[in-house]
Every structure is written in structure tokens, then in C-alpha cells.
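>>> kindly return the folded structure for what I paste below:
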Amino acid sequence: MAPRNFTQVTEFILTGISVTPQLQVPLFLVFLVIYVLTVAGNLGIITLTSLDSRLQTPMYFFLRHLAIINLGNSSVIGPKMLIAFVVKKNTILYYECAIQLGGFLFFIVSEVILLSVMAYDRLLVTLTYLYGFVTAVVVSPCVFSMSYCSSNVINDFYCDIAPLLALSCSDIYVPETVVFVSATTNLFFSLGTVLVSYFNIVLSILRIRSSEGRRKAFSTCASHMMAVAVFYGTLLFINLKPRRSHSLDTDSISSLFYTMVIPMLNPMIYSLRNKDVKAALKRFITHPHYFFKPM
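Sure thing, here's the model as predicted:
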């Protein structure tokens, strides 16, 4: 067969969340508020847990890194998504798209691994970022090693793997296999570790003799468990269902949860309901000089 002539794609067009003109302004305002709350909440957690001497414990050490990851993940996706609501044609350069995918993979995999190592040792946090980086530099180049030579319209609000694979005009067996193996390994290892951790926590709570003590302990853990369940449930829904049953529109809506919504909720779920963090925030507002005293 004679080789076909084609023009290599140099940029992609992001369709965004909705193409309905009447929804662009309301959606822009909604996600602008979500992004601002995400940045403010996570920056607040990072600042308080870094500067307040009373929050220098292993728990807040992990929460600080979770906030760093949430802030990074939402910032890789959020600004470009907001631009899509105010421009007629939201384009992203080929290499910019590759960098965005790599950044997204780095932060999302780091969060998956961090949620599992939080139950054990804070020395493992370095391995969390290293593993996220390795995943990004392996999977992202694998996806962009394919040829994109026909349509350049990404049916999503950011450069995600599924819509990129759908655009390729070359054989996607190898990158699809790499993505599937990476996703299943990361998810099941991390989820298994988290479930074992929560199982031990529940056993410990059940050993509390006071019914009031058990109620308070379960109340404290319930919001954490809900956040973890939503995060893992969304990832499992997107990554582990058969490829032929994938709907890019459904995947796009689902991915909103772990790219925009969960990073906004995590500071409230994990920290802002905590009395120590509330007290630290009050001290920061009323006596900011307390945090910036010379050592």
C-alpha cells in the first residue's frame, strides 16, 4: 500500500465542558469560584501547617503535602479550562498538551500513592513524588509517541488520555496497554493499602468502651472515608471499565470530580473542620506577627 500524505497535528482544540453558548458565562463563574476556593483553601493549609509550631505533627505534614498536590493538580487543569469559557476557539499547542498531561499524571498519581502512605511513614512522601514523576515521564511520552494526523479536536476540557487515544491515527495497542497496566497497578495497590488502614482504624474504634467515644471517632473518620470513596470511585469508574463502553462525555464529567471538585473539598474535609487548624487560622488572622518572628 502506498504511503498516505498527511499533515502532522501541531495543536489541539479543547471543546470544554459545554458548547451551549447560554451556559458559558454561568459555568465560567461556577468554576472560577471553585478554582479560587481551591487555591485559597489549599494555600491556607500549606501556610498554616508550615508556619504554626503547634501543627508540626506527622498528620499535618501529610495534609500539607496533600494540599500541595491538590493545588498543583487543579492549577494544571483549571486555568486552561476557564479560558475555554471565554474564547471562541480554545487551542493548546502539541507540546503544551503533552506537558499538561504529564503534569496531571504526576499530581494525580502522587495523590493516589500519598493516600496510601499517609497511614504509615512520612519518610515515604519522597517516594510518592518520585513515583508520580516516573509515571508521568513513562506514560505521557508513550501517549504522544503516536501519530495525530486527522482530527485535532479533543472532546474534553483538558489533555486527558482517553480523548487523545481516540484521535490517534496509529496503532494504540501499546500505549493503551501501558496506561491500563499503570492505572490498575496504582489504583489497586493504593486502594488495598487504604482499605487495610481503615479496617485497622475501625477495629480500634470498636474497642473503645464508651459509646460517645465511638460516635465521635466514627464522626471524625466518616468525612475522610467519604472523600477517599469519591476519589477512588471516580478513578475506578473511568480507568477500569471496558474501552468499548467509554463515553468521552461521561468521562469528562467524572474527571471534573478529581481535577476540580475534590481539590476544593479536601481542605474542608481534612483540615478546616479540625479544631487545631481553626485555632491556628484564628491566631494567623489576629496575630500574624506570631508566624513570622525571626528564628
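
>>> from here on, contacts and neighbour counts on C-alpha atoms
Noted.

>>> now the strands for the stretch 1-150 of the chain?
11-14, 91-93 (DSSP state E, counting those that start in this stretch).

>>> including mean neighbour count and distance to residue 76, could these go into CSV?
Converted to CSV, the strands of the stretch 1-150 of the chain look like this (neighbours: other C-alpha atoms under 10 Å; distance: least, C-alpha to C-alpha, whole Å):
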stretch, mean neighbour count, distance to residue 76
strand 11-14, 20, 14
strand 91-93, 17, 13
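
>>> surely residue 114 is in contact with residue 123?
No. Assessed by C-alpha atoms under 8 Å, residue 114 is found out of contact with residue 123, at 11.2 Å.

>>> give me the more crowded residue out of these two.
Taking other C-alpha atoms under 10 Å, residue 114 and residue 123 do not tie; residue 114 has more neighbours (26 against 11).

>>> now the other sequence, so there's something to compare against:
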Amino acid sequence: MYFFLRNLSFLEISYTSVTLPRMLANLISEEDKTISFTGCATQMYFLLFLGGTECFLLGVMAYDRYAAICHPLHYPCIMNNVRCTVMAAVSWLSGIFMSFGQTSVIFILPFCGSHEINHFFCDIPPVLKLACGDTFLTEIVVFIVALVFVTFPFVLILVSYLLIITTIMKMPSAEGRHKAFSTCSSHLVVVTLFFGTGTVMYLRPNSAYAPDIDKLLSLFYTVITPMLNPIIYSLRNKEVKGSLRRVIARMCFLNSGR
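So this is what the prediction gives:
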């Protein structure tokens, strides 16, 4: 679990670094807010690469929780070091190939007229809006690729949690059920936040594009979700909760002493 959490932490540090610094600079600055054609393509590539990788990584983490809860005695054999490394590597490589294909399909389109992107960063829907001519085929390709890369991890997560819930319900003690569920509740919250906003953004026709709503949704999966993930996972950790209680108790003691 901690091996995959290290991967997720590094991924989300990189994910926010792709969009957030530029976004903040544009919001603060009143002067030049332009981005080059190459810079826009590069930003979109890394955004899709890291987003696609996170989809698969969350799916792998769901399988890891399934192995830990449903097959606890065989867990060290099922999730050995080699298999964990291979799963993480496949997640990263999948994101690389998916983002390269998606970015190439979009940026070979001709762009004419207004070059003003009505968004915080170079995302697929606002950039497609700037393309000239018929973009129907491109939209279909983008939709199919996004559907495959969202559906496969989501099905893996769904099946894993159905098996986990079935196993938990068969446990004789309430304490055992609570302990088993608490080990995967953090992951379940993260999955809901990430897949919920990502599905609305990418699995819909371009004709349903609404700039204001998309800007709000984009903040969820580029800023709010990565910010909440450390808090969600840390608060499930006994050592972190113990340290937090000690800090609060010390602050209360100092305040009462005054």
C-alpha cells in the first residue's frame, strides 16, 4: 500500500506542477498571459499523461486492497515486490502512450481565428473549440480513448470493491468489519472525487462544453483533489491522528495556562 502511495504522491506533486504555477501567474499578472503553441501542447501532454496514469494507479490500488482483505494470508505472495513494480510501471507507461496519442490527434488540427483559450490551462475541450473545420472525427477518437482509459480502471475498482464488501459482510465481528472497511475507505473517497469530475469533463460530447462549469470542475481534479489526498490518507493513519491529538492537547494546555 505504501509503495503505491509513494507513486501517487509523486504523481500528484507533478500533476499540480503542470498547471498550478502557470495558472497562478496568469491570475496574478495583468500583463502577458500568452502561451506558445508548443508550450500549450506540452502542458496538455503532461496533464493527460499524469491523469491517465492516476486512473490506472487507483485501479491497481483497489486490487491491492482486494488482495489484502480477501486473501490476507496470501497477500505477501500476491503483491510481492516484482508484481508491485510491474503494476506501477504499466500504469506509468499507459499514461505516456495515451497522452501522446491524444495530444497528437488534437494538435494536428488547423487553428485559425481566435487563439484565446477560455480556460485556466490547455485542456482538451477548450483547445478543441479553437480548431477550424470539422472536428467530429477527432472528438470521436478522443472520446473512445478516454472511455477505454476510464472504463478499464473503473471496472477493476468496482469489481474489487464488490468482492471486498462481500468478504467484509461475511466477517463475524463488527470490530473486524470496521477495521477492514477503514483500510480502504480513504482510497474509495479519492476514487469518487477523481473519477467523478474526470468523467463529467471527458466522457461527453464537445457540443455540451460549458466554459464556466468546466473551469469549476477542472479546479477539483487539478487542485482540490490533490490537496485533499494527503489529508484523507493521513487522517486514516494512527500515528498521524495521535500526533494531531497531542498537538491539540498541548495548544489547549498552553491556552488554559494563560
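
>>> circling back to that earlier point, now distance to residue 153 of structure 1 too, for the strands of the stretch 1-150 of structure 1, in JSON lines please.
Below are the strands of the stretch 1-150 of structure 1 laid out as JSON lines (distance: least, C-alpha to C-alpha, whole Å):
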{"stretch": "strand 11-14", "distance to residue 153 of structure 1": "5"}
{"stretch": "strand 91-93", "distance to residue 153 of structure 1": "9"}
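
>>> which one of those strands lies closest to residue 193 of structure 1?
When the strands of the stretch 1-150 of structure 1 are compared by C-alpha to C-alpha, strand 11-14 sits nearest residue 193 of structure 1, at 36.1 Å.

>>> against structure 2, where does that closest one fall?
Using TM-score structural alignment, none of the residues of structure 2 align to strand 11-14 of structure 1.

>>> what's the answer for stretch 170-187 of structure 1, then?
By TM-score structural alignment, stretch 170-187 of structure 1 lines up with residues 133-150 in structure 2.

>>> next, the buried residues of that stretch.
Buried residues in stretch 133-150 of structure 2, counted by 16 or more other C-alpha atoms under 10 Å: 139, 142, 143, 145, 146, 149, 150.

>>> nearest to residue 207 of structure 2 among the residues you listed?
Of those, the one sitting nearest to residue 207 of structure 2 (C-alpha to C-alpha) turns out to be residue 139, at 9.9 Å.

>>> surely the closest one meets residue 204?
No. The pair residue 139 of structure 2 / residue 204 is not scored as a contact, 9.5 Å apart, by C-alpha under 8 Å.

>>> quick one, what contacts the equivalent of residue 154 of structure 1 over in structure 2?
Residue pairing (TM-score structural alignment): residue 154 of structure 1 is matched to residue 117 of structure 2. Listed by C-alpha atoms under 8 Å, 6 or more residues apart in numbering, the contact set of residue 117 of structure 2 reads 126, 127, 130.

>>> who's in contact with the first one?
Residues near residue 126 of structure 2 by C-alpha under 8 Å, 6+ apart: 117, 118, 119, 211.

>>> for residue 230 of structure 2, see how far away it is.
Here the criterion is C-alpha to C-alpha, to the nearest Å. By it, residue 126 of structure 2 lies 30 Å from residue 230 of structure 2.

>>> again with residue 236 of structure 2
From residue 236 of structure 2 to residue 230 of structure 2 the distance is 10 Å (C-alpha to C-alpha).

>>> related to what we said a few turns ago, just give me the closest of the contacts of residue 126 of structure 2 to residue 90 of structure 2.
Checking the contacts of residue 126 of structure 2 one by one against residue 90 of structure 2 (C-alpha to C-alpha), the nearest turns out to be residue 119, at 31.2 Å.

>>> tell me which element that closest one is part of?
Residue 119 of structure 2 belongs to no helix or strand when assigned by DSSP states H and E.

>>> was I right about residue 135 of structure 1 contacting residue 104?
No. Between residue 135 of structure 1 and residue 104 there is no contact under C-alpha under 8 Å: 10.5 Å.

>>> look at those two and report which has more neighbours.
Remark: of residue 135 of structure 1 and residue 104, residue 104 carries more neighbours, 25 against 20, as counted by other C-alpha under 10 Å.

>>> give the aligned equivalent of residue 60 of structure 2 in structure 1.
Alignment note (TM-score structural alignment): residue 60 of structure 2 maps to residue 117 of structure 1.

>>> I misspoke; the intended subject was residue 93 of structure 2.
When structure 1 is aligned by TM-score structural alignment, the residue opposite residue 93 of structure 2 is residue 130.

>>> quick check: its match vs residue 261 of structure 1, distance?
Counting by C-alpha to C-alpha, the gap from residue 130 of structure 1 to residue 261 of structure 1 is 25 Å.

>>> tell me which of the two has more neighbours.
Neighbours per residue (other C-alpha under 10 Å) separate residue 130 of structure 1 from residue 261, with residue 261 holding more: 17 against 14.

>>> and for the more buried one, nearest residue in space, chain neighbours not counted?
The spatial neighbour of residue 261 of structure 1 that comes closest, neighbours along the chain excluded (C-alpha to C-alpha, 6 or more residues apart in numbering), is residue 34 at 7.1 Å.

>>> touching, the one you found and residue 259? I think so.
No. Using C-alpha under 8 Å, residue 34 of structure 1 is not in contact with residue 259, being 10.9 Å away.
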